[in-house]
Each structure stands twice: as C-alpha cells, then as structure tokens.
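Trainee: Sequence first, predicted model second:
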Amino acid sequence: MVYLSETKNQHFISQAELRLNSINPEANQENQRIYSFEIIDREKFSYELSSDRGNRIDSSLSIYDLFSFDVVGKRLRLNFESVFTKYEGRIRTDTESLLSKVAKSDSDIKEEILNLFVAKFLNFVRNPYSVDKVLNTFSALRNFKPAQESLKSNFDKLLVGNRPQQEYLCAQLGITHNQYVTWLGSLFMLLSEFREG
C-alpha cells in the first residue's frame, strides 16, 4: 500500500458519494454543490441549513491533514488517501448499477450491496466526529500492530510522525492526542491488507 500523497484537503465522506447527492449534478465537478446543515442542538435534533445556495463539494466534509500521520514537507505527507480512493472508486458505478437492477426487478445485487456496505462502513470509521464510537467498536485493535516489515515501518511512522495539525485537530474535534493517534492506528489496522487479496 502506498501512503505517500500530496492531498492536504482530506474528505471524511467521499467526494464520489457527495457528487451523487449534489444539488446540481449536471455541473462541472469544481462547481458542484451540496446542502449542508449546522447542528443547533444535538439532543433536540435541531439544525438549520447553512446556505440556500449549498456548499461546494470540494470543500465540504473535509479537514486539512485529518488523516496525515506524517507530514514530510510542505507538499508530501503519509496518509490514507490512496486506500480510501481504492474503495471510493466504485461508489458511483455500484450505486447506478443497483438502482438500475432494482428498477428492472433484477435480484442479482449482491456485489453492489457488498461494495456499498464497505463504502458506508468506511464513512463510519473515518468520520472524525465518531472517534469515540470507532475506538469503542474496535477496542481490540489498540493491542495490535502489524508484523509485516513493509506495514510495520509505516505504522511506526504513524506512532511518532510529524503532525503539526494535531493540536488544532484535537481542539476542534474535542478529542485527546492519545485518542487521535489511536484512531489513526485503528484506521491503519482496519484498512491494511495483511495478505494478498
């Protein structure tokens, strides 16, 4: 797995999925927008629309260097973008295929359902507002580290990497430094392929 990337603006809900829900799906990608809402009161499920025009998808549901576990320089960083892209690449085709099959009453939808389930699962584990839930759900992962040398060296970089964004992110998300690093480590273990296939 390749972890080296130049991507700084990192989405925790894939742009592919956001584009499927855009308010202007026929527009060029750089102009596509999506409605977003501000939470007023979580307990009362109170919210309001952020903007009548919607927000640009390329800057929605993303945070700079959220998944960067070692910022190497101004441009390069180690993060999970290439791993996410692997799973996100099929969202549009699987969604369109599923909708087409359902419209035709075709029941051969196992592959699409499985792929979309994985994409939704990925949304859950990489949502920075669900760090506590992820750490509780996968608490056993706190005790594991990869044994394969190629994965082990990247995991070690995750543990001690240069993360100038960490202080800001933890304050914004209301999590501790330990929770942040443990969450990144859990993502690493959940997303790594430990054997071929």
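Mentor: Sure, I can see it.
Trainee: from here on, contacts and neighbour counts on C-alpha atoms
Mentor: OK.
Trainee: Residue 25: what's it in contact with?
Mentor: Applying CA atoms under 8 Å, 6 or more residues apart in numbering, we find residue 25 in contact with 19, 32.
Trainee: Presented hereafter is structure B, for comparison with structure A:
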Amino acid sequence: MKTSIARNHHFISQAEQRLNAIDATVKPRNQRIYNFEILQRESPRIRKIKSAGVKIESNLARMDLYALKVLEGAEQYNLEVAFQKYENDCSRITRTLLKNLKASKPESLKSELLRLYVLKLVNTIRNPYTIKRTLEMFRELRGVLPGSETLQADFISFDCASRPQVAKICSEFGVSEDEYVSWLKVIFLLIMQPLGEGLNLIESLIKNLIENTNVIKNFLIYRYDEGLEGRGVLLCDRMIDQRPLVGTQMQMFNLDATAFMVVILVDVKNQDFVSLTPEDASLDFRQGNLIHVDYAENNLEALKNFNQHCVWLANANVFCASENPFGVDVEMQIPVEESLQNRFGSNLSSVDNEAANSGL
C-alpha cells in the first residue's frame, strides 16, 4: 500500500461537487458551490449560509478522515488513492452520458449508467454520516482478513496504528472508536481486495445484483435546460436510499447542476404488491443484465420531488449551483450585522462605540 500526504479527505468528492459548481469555468481552486442549512424538513425550507458560496476544495471534507495509519512526518496510509480512480471516472462518465443522451437512445448508454452506478455506491460507503448503516450492510465482513498476504499484513498493522483523528471524528459523527475503525476496514476490504475479472469486492457485489435474473432494474434520468428559470438541482450530503415497499429499493443521485438519476430495483420474488402463484414463484424472470432506461427533460414535478427528498434526508446541509433550488422555500440570508444584533442585542452598539472611542 502506498503512502500519501493528502490530509484533506472529501467524503463527497471534489469531482462530484465541481459538476455542481456555481461557475465551472473558473480555475478549480476558485470554484464554489452554494451551501444551504436546513431549517425545516416536512415543508422544506432552507437558508443560504454564505452569499458567495463555499470553496469546493474545503467543502464536505474532514482532516485525516480516511487515515488508516499516521506515520512520522507528513505521510500516512489512507484510502484517498483508492478513491481517486472512482473520482476521475465520475466526471468523465457523467459528462459523456449527459452529452450523448440527446443524440443516442438511452438504452445504448447502459454501460455508462452501470459504471456511474458503481461510482455513486462507492460514494455511499465512504460517507461518515452513514457509518453505522454501512457496518450493518456489510456485517458479514466483521473479522474478515484480505486474501492477499501483502494486504493482510497491512490490514493487521492497522489495529495498533497511530490515528490522532479518532476522538474528533467519533465525536462529530456519533460513533465509537471501534465502529469508526471497523468502518475504515470495511471500506478497505470492499475496494482494495482484488477478485476475479479485474473487479474488487464492491464491484463484484454490484455485478451480481445487475446479473440477478429476478431483479427488475429501472434507471430514470431527468435533465433540465440551463435556461429554465429556478431549475436548481440539489446535491445532498448523503445518498437518498429508501425501501418504500417490501422487495423494492429506490435510490436517487445528483448527476450535475442540470440532472439527476433515480434507480428503482424490484426483487420480483420477494415483493408483496403483486401476488405470485406457486408456479410463478418458481420461474426465472430473465432479468439478468436487462436494464430499463427512461429519459425525461424539464419534468419539474420530478425535480420538486427530488429536491424535497434531499432536504428531508440530508444530515444538515444541501448544496447547489443555483441560489434557488426548485420546489423548496429559500429563506433570505440574514446580514452579518443583523445576525450579530439579534444575538447580542443593544450591547453590540455599546461595544462598537467603546471600540471607536478607544481607537480600535
């Protein structure tokens, strides 16, 4: 495993955030995104935090979040390098997919969609807001060691490694040290251990899902013209993943400032909204590698539903390239002076006067 000097670890990659930049034409280090705090979820209401937005290079990141072992000096063993191939692919594939949607039939873009789906799911397991959920999803990996001797030696060495960030991370995300370290190990096992066909474990699991002959797979892509007023598409600080009915899973993903994707998976034999006879239950429904793809433009009801789900399910914040995300109420930002006045009352004026009189 290679050492790294990267310490500012993004849990929503910069690549994904830059697809939602306020101005994507400026230099990457200057790109910003609007950050909104959630004021109310049921009747979605949000408020912009900074008028100019926040810098993407420092947004949705924590110092040393993925550090497995901190070494002397500036180096550490972390998962950043392993994430990079997914991050680089995310921008490229998203742009290719959206560029070709109008010129091609959606069904012809299945390979891009499936790769993008893998990338989005990798983002899910790396999100610290879902540490406990990830551990539950992959509870079978508890106590498992990598098959590779080299990786196994690295993996075992993490048990007694120096990780100064532990207390701060655990406090912020509400997990124990054991849960945090177990989460890092689960990610390691999912993306670092090579398996057959050039795939790692997470890619193999998704491949098995796609090839499952009894799971119906629907991909719906919604896109909005850049000139459409108030069409802001939100970016959530964690993935939208729901199970509205038995045997049914619905996932939603931001693609960029103009588009989002909905994935609906239906396990035909385990769903309960359509009754199956014993004869039907014994059938092979032949859904292996069969992907249903739909594409729609400027469907504002779908955008409203997506943005409201983002506000409902986000941890604390949502993000956007637009100041006016569609379908949610945006409260006026309180000017700094007014905010301070509300907080400190009349004492603020007396403090200002004293400072002025003293020459400060």
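Mentor: Nice, I can see it. None of these values were measured; they are calculated from a predicted model.
Trainee: And residue 204 of the second structure, how far from residue 211 of the second structure?
Mentor: 10 Å (CA to CA, to the nearest Å).
Trainee: How about residue 310 of the second structure?
Mentor: Distance from residue 310 of the second structure to residue 211 of the second structure, by CA to CA: 29 Å.
Trainee: ok, the two, which is more surrounded?
Mentor: residue 310 (27 against 16; other CA atoms under 10 Å).
Trainee: ok, now how distant is the more buried one from residue 330 of the second structure?
Mentor: For residue 310 of the second structure relative to residue 330 of the second structure (CA to CA), the value is 14 Å.
Trainee: Same check on residue 152 of the second structure?
Mentor: On the measure of CA to CA, residue 152 of the second structure and residue 330 of the second structure end up 50 Å apart.
Trainee: Looking at these two, which one has more neighbours?
Mentor: residue 330 (19 against 15).
Trainee: Contacts only, for that one.
Mentor: By CA under 8 Å, 6+ apart, the neighbours of residue 330 of the second structure are 45, 46, 47, 48, 324.
Trainee: how about the helices in the first structure?
Mentor: 15-20, 81-88, 91-103, 110-125, 131-137, 149-160, 166-173, 177-191 (DSSP state H).
Trainee: so which of these gets nearest residue 9 of the first structure?
Mentor: helix 81-88 (10.0 Å; CA to CA).
Trainee: distance of residue 8 of the first structure from residue 126 of the first structure?
Mentor: According to CA to CA, residue 8 of the first structure stands 16 Å off from residue 126 of the first structure.
Trainee: Likewise for residue 119 of the first structure?
Mentor: Counting by CA to CA, the gap from residue 119 of the first structure to residue 126 of the first structure is 11 Å.
Trainee: distance of the residue mapped onto residue 120 of the first structure from the second structure from residue 104 of the second structure?
Mentor: With TM-score structural alignment as the criterion, residue 120 of the first structure lines up with residue 120 in the second structure. When distance is defined by CA to CA, residue 120 of the second structure is 23 Å away from residue 104 of the second structure.
Trainee: which one of those two has more residues nearby?
Mentor: Here residue 120 of the second structure and residue 104 are compared on neighbour count by other CA under 10 Å; more neighbours surround residue 120, at 21 against 11.
Trainee: thought the more buried one was touching residue 253?
Mentor: Yes: look at residue 120 of the second structure against residue 253 with CA atoms under 8 Å: they come within range, at 7.3 Å.
Trainee: so what's the closest residue to residue 50 of the first structure other than its chain neighbours up against?
Mentor: For residue 50 of the first structure, ignoring the flanking residues on the chain, the nearest one in space by CA to CA, 6 or more residues apart in numbering is residue 37 at 5.0 Å. Going by CA under 8 Å, 6+ apart, residue 37 of the first structure touches 47, 48, 49, 50.
Trainee: Give me the subset of those residues lying in strands.
Mentor: Of the contacts of residue 37 of the first structure, the ones assigned to strands by DSSP state E are 47, 48, 49.
Trainee: Find the nearest non-adjacent residue to the first one, please.
Mentor: For residue 47 of the first structure, the nearest residue in space outside its immediate sequence neighbours is residue 39; the separation is 4.4 Å by CA to CA, 6+ apart.
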